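In: kindly generate the corresponding structure for this input.
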Amino acid sequence: MLYNYIMLAQAQHPAVPGFLIIPFLILIGMIASGPVLFGHFWEHNYKKVAITLGLTVLAYYLFILHDVHMPIHTFFEYASFAVLLSSLYIAAGGIYLNVNARATPLMNVALVAVGAVLANLIGTTGASLLLIRPFIRLNNHRIKPYQIIFFIFIVSNAGGLLTPLGDPPLFIGFLKGVPFFWTLQHLFIPWILSIGLLCLLFFLVDSRNKETAFTPRPEVVEKNDAKTEFHFTGKRNLFWLAVIIAAIFLDPNVIDGLPHIFYDGNKFSYLREVIQLTAAFFCFRFSSKTALAGNHFNFHPILEVVFLFFGIFFTMMPALQLSAEIASSPAYAQYITPNFLYWATGSLSGFLDNAPTYANFLSLGMAKFELSQNSVVDVRHFAEGTSVAGLDTLVQLEAISLAAVLFGAFTYIGNGPNFMVKAIAESAGIKMPSFFAYILRYSIPFLLPILVMVWFLVVHLRLF
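Out: Here you go, the predicted model:
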């Protein structure tokens, strides 16, 4: 989808100049360094910075390049992203789940493992927002940043590998024609491998955490040791949560007759967004006050995500176009292999948001076999493993899907829930690592070896 928009814009308008990626680099640099080097300024001005940089790139497209195609498509993608994330945040904020148990490494692993399964039913965003607060409360006497980061690795990203509901890139594939159960059939073993290894690493690291911020009262310890109890408030919000998730399927490109905005040969939904915002309103209006108070609910985390990702979506337009232009060059056609698709899709997914990156490389991978992602039949042939020139297209799609989902955890901006979980943790008083500290201290030593292992066993050797 996005790849076709990029190619259309390149055919009708001048090539994007390389210097136009500077605003994106500035924004990423400020997200990384702002909270550490100039925290007071950043806290009070991040909205202005993100909006200014995003509008600067937008103005260049409109008034210098005279390109309205890419900005309009980006706007609709951003609107869908912001509405879904905001709706889920509000719905989850009115659901109070508390676990009375000892915060042992085994209990923590069990909770994130449940989150990994749940992510395939209500999405990584829904599972993250539903479980992050109970996870923090469970560990409130021994909470550390690494626990939040492993939660991001497992629940907010890798967990959603089994269904199109799990992660936005897979949902894009489903809308394009990839069968609903294709991910469960072909990615189950990689899911078991990645979740199992991440849970094992989490258990080993968490077992070394002997520190406590305070000592629980003896009667609390005795109660938690005797019996594990779950307290749940806000059951009515489960209905609205289901409405928000079900509305995701209301895509006019899939279901004929739905109200839509038609532009540039594409149908853009607004009914879906109206339903989600309406459900979010009723969630907040009729939410249990006890649940909201127990979650210390406020709008600061979601506002931070909405404003920062406005800047990210619009400033990354040139980066996406330039990467697509390079990758689609005939000089690079010979390098479009499963190995290349895994590492290229993954590298960009970690820094440019994994949903548009998936769409980009899906189109690129199919183009090599003279297939079009605008054709549902072609996409199904691609997913089923049609042999073209002695190569199996199924391997290509597996590489793209695995990389888009798993590498989404590599940075805070790789996937929407990452930044949301970070913001909620910080609002709870947890000092989270900076952008680069996250990568250097956690992604590289813990996540990268698993990404390499998945590539070597699944994509390169084809053992599963």
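
In: drop to CA atoms for contacts and neighbour counts, all remaining ones
Out: OK.

In: can you give me the strands in the stretch 101-250 of the chain?
Out: All strands of the stretch 101-250 of the chain, identified by DSSP state E, counting those that start in this stretch, fall at 229-233.

In: which stretches of the stretch 301-450 of the chain form strands?
Out: According to DSSP E, counting those that start in this stretch, the stretch 301-450 of the chain carries its strands in the segments 387-388, 391-392.

In: among those strands, which comes closest to Val178?
Out: Between Val178 and the strands of the stretch 301-450 of the chain, the tightest spacing by Cα to Cα is seen for strand 391-392, at 15.6 Å.

In: using CSV, lay out the strands of the stretch 301-450 of the chain together with mean neighbour count and distance to Ile51.
Out: Compiled in CSV, the strands of the stretch 301-450 of the chain are given as follows (neighbours: other Cα atoms under 10 Å; distance: least, Cα to Cα, whole Å):
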stretch, mean neighbour count, distance to Ile51
strand 387-388, 12, 46
strand 391-392, 15, 44
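
In: export those to a markdown table and append columns for distance to Phe249.
Out: Listed next are the strands of the stretch 301-450 of the chain as a markdown table, based on distance: least, Cα to Cα, whole Å:
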| stretch | distance to Phe249 |
| --- | --- |
| strand 387-388 | 31 |
| strand 391-392 | 30 |
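
In: quick one: the host helix or strand of Asn98 to strand 229-233, angle?
Out: Element membership of Asn98 [criterion: DSSP states H and E] is strand 96-100. Counting by axes from the mean of the first three to the mean of the last three Cα atoms, to 10 degrees, strand 96-100 lies at 170 degrees to strand 229-233.

In: which of the residues in strand 96-100 are buried?
Out: The neighbour-count check on strand 96-100 (16 or more other Cα atoms under 10 Å) flags 96-100 as buried.

In: of the residues you listed, which is the nearest to Asn120?
Out: Nearest member of the buried residues of strand 96-100 to Asn120, counting by Cα to Cα, is Leu97, at 19.4 Å.

In: who wins for proximity to Gly126 among the strands of the stretch 301-450 of the chain?
Out: Proximity to Gly126 (Cα to Cα) singles out strand 391-392 among the strands of the stretch 301-450 of the chain, at 34.4 Å.

In: before we compare anything, build this one as well:
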Amino acid sequence: MLNWRSPKFPAVLATVLTALFLPVLAFAADAGHHGGPHLDGALLSGIWVIPFACMLLSIAIFPLTMPHFWHHHFGKISLLWALAFLIPFTIQFGFSLALYETVHTLFLEYIPFIILLFSLFTVAGGVRLKGSLVGTPLLNTTILLVGTLLASWMGTTGAAMLLIRPLLRANAHRRFKVHSVVFFIFLVANIGGSLTPLGDPPLFLGFLKGVSFFWTTIHMFLPMVILSAILLTLFFILDSVLFAKEGKPMPKGEAAGKGEKFGIEGTVNLLLLLGVVGSVLLSGMWNPHISVTLYHVPIELQNIARDVLLLVIAGLSLKLTHPESRKKNDFNWFPILEVGKLFFGIFISMIPAIAILKAGEKGALASVINLVSHNGEPVNLMYFWLTGVLSSFLDNAPTYLVFFNTAGGDAAHLMTDMADTLLAISAGAVFMGANTYIGNAPNFMVRSIAEDQGVKMPSFFGYMAWSIGILVPCFVLISLIFF
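Out: I've put the predicted structure just below:
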């Protein structure tokens, strides 16, 4: 039986991921529109969201109450809640629609999501900062600042995967380090990705819908700077207090990094990271109007090309990076496996929640959708908070699209006459992805890597106590200033 610790595991995983696309190639290329089953969210009551809610509660409760059981069976629990939605749904709406929704979710959302994470996780895991990194308040704040600045240009996931290990290594000798990872998620994995479509998936979707590349750079700059400055200042003060409480410890022995010059190992991976960013950008800018169809689901050629390129880049990283470098970087495959298994359950059980939200005024969440307008005029404050709160628990990319379309869906009009509304939607989706572990792709990955390296991270609700206590007051301030 192949173990995830085996050196053969990455090659096998890459092969499996690639093989997932092989059935698609059996279908003829087609430039037209593909008809097929359609899920009308207006037909779904709130009861269909129960498996998704149970999936979230499992992530929140089992690691606390039954940690040993959870560690060995979280994949089975994830599958259980996916089936708890799919089986009743198949009985109620038929096999054809259930298969269509599953294929649509897997091939257009889940598989591209996992391939991107796998590529970034593999490539960034090959970059190692050599020498002595001592987790002082100044160094830790500098790492958070650099990550925040990088996130808009290489994506929150790329920046997070690149810098989380150096941060953890620098603080390995510290007693208090949970706060560093929490603020890292706030800033590097979320808020830092505010300035370009490369930074966060919702903004990339806006770019595909016609929002100009630098619109977010101009309009999101001030909210992002204010929020980042507040959080970096709070972190520096908190870390300074805790550092002093620990007696200002310094690393000893091998952890001190003595005898090793400061530098970067695995620099080829920095070029490969640019390749990842380029592959994602290519899929948004190149449209040959060719697609292949898998059970009525059109999969566009540019997206297939992107995912194949990402797998090739991951393979090159494994080939070109010395295994000893990854070993010294405390690299292993468990975090990506954990994320892959848990998010399978999340993506599948989330199908009815997204469908209900897309149904707008005809769906079970009509009362929520109606809050964003009053007498025909947009209520930007509600756009900000509703987009944000829903993005905290649902995928922030489709949530962004729902409210983008609710606001009219005309990018040219939104960028000019309704700029404040578009800003509210964009800021809500990006900023409030930090509210929970599942609000944005890298959050759970960062948590998993930290726990894998011995940091006892807060539970699902424990993390939310941090976000409610620190982020929500900041969001209230942003609301008062801008909306």
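
In: TM-score of the superposition?
Out: Superposed pair, TM-score by TM-score structural alignment, normalised by the length of the first structure: 0.86. Supporting alignment: 430 aligned residues with a Cα RMSD of 2.7 Å.

In: ok, and what's touching the strand holding Asn98 of the first structure?
Out: 130-131, 133-134, 137-138, 224, 227-234, 291-292, 294-295 (Cα atoms under 8 Å, 6 or more residues apart in numbering).

In: select only the buried ones of those residues in PyMOL?
Out: Buried members of those, defined by 16+ other Cα under 10 Å, are picked up in PyMOL with:
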select buried, resi 130+131+133+134+137+138+224+233+234+291+292+294+295
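
In: got the contact list for the aligned residue in the second structure for Ile244 of the first structure?
Out: The alignment partner of Ile244 of the first structure in the second structure, by TM-score structural alignment, is Val276. Contact analysis of Val276 of the second structure by Cα under 8 Å, 6+ apart lists 119-120, 310, 313.

In: tell me which of the residues you listed is nearest to Pro112 of the second structure?
Out: The shortest approach to Pro112 of the second structure among the contacts of Val276 of the second structure belongs to Leu310, at 9.6 Å (Cα to Cα).

In: helix or strand for the closest one, which one?
Out: Element membership for Leu310 of the second structure (DSSP H and E) is helix 301-320.

In: quick one on the thing from earlier: right, and the strands of the stretch 301-450 of the first structure - which one's nearest Tyr46 of the first structure?
Out: Closest among the strands of the stretch 301-450 of the first structure, using Cα to Cα: strand 391-392, at 46.4 Å.

In: find the residue at the geometric middle of the second structure.
Out: With the centre of the second structure defined as its mean C-alpha position, the nearest residue by Cα atoms, centre = their mean is Ala441, 1.3 Å away.

In: any idea what Ser87 of the first structure aligns with in the second structure?
Out: Under TM-score structural alignment, Ser87 of the first structure pairs with Ser119 in the second structure.

In: one step back: now the contacts of Val276 of the second structure as CSV including neighbour count and distance to Pro335 of the second structure?
Out: Output for the contacts of Val276 of the second structure, formatted as CSV (neighbours: other Cα atoms under 10 Å; distance: Cα to Cα, whole Å):
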residue, neighbour count, distance to Pro335 of the second structure
Ser119, 25, 13
Leu120, 27, 12
Leu310, 27, 18
Ile313, 22, 19
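
In: which of those are retained in the first structure?
Out: Counting by both residues aligned by TM-score structural alignment, their matches' Cα atoms under 8 Å, the first structure reproduces these contacts from the contacts of Val276 of the second structure: 119-120, 310, 313.

In: from these, which is closest to Leu86 of the second structure?
Out: So of these, ranked by how close each gets to Leu86 of the second structure (Cα to Cα), first place is Ser119, at 29.2 Å.

In: wait, that closest one sits on Asp307?
Out: No - using Cα atoms under 8 Å as the test, Ser119 of the second structure is too far from Asp307 to be in contact (9.3 Å).

In: who touches the residue mapped onto Gly416 of the first structure from the second structure in this structure?
Out: Matched by TM-score structural alignment, Gly416 of the first structure corresponds to Ala441 in the second structure. Ala441 of the second structure is in contact with 117, 157, counting by Cα under 8 Å, 6+ apart.

In: ok, residues contacting stretch 314-330 of the second structure?
Out: For stretch 314-330 of the second structure, contacts defined as Cα under 8 Å, 6+ apart pick out 11, 14, 118-120, 122-123, 125-128, 165, 265-266, 268-269, 272, 453.

In: so which bit of the first structure is that stretch matched to?
Out: So stretch 314-330 of the second structure sits over residues 280-296 in the first structure, by TM-score structural alignment.

In: start to end distance for the matching stretch?
Out: Taking Cα to Cα, to the nearest Å, the first and last residues of stretch 280-296 of the first structure lie 17 Å apart.

In: burial of Thr293 of the second structure, as a residue count?
Out: Close neighbours of Thr293 of the second structure, defined as other Cα atoms under 10 Å, add up to 18.
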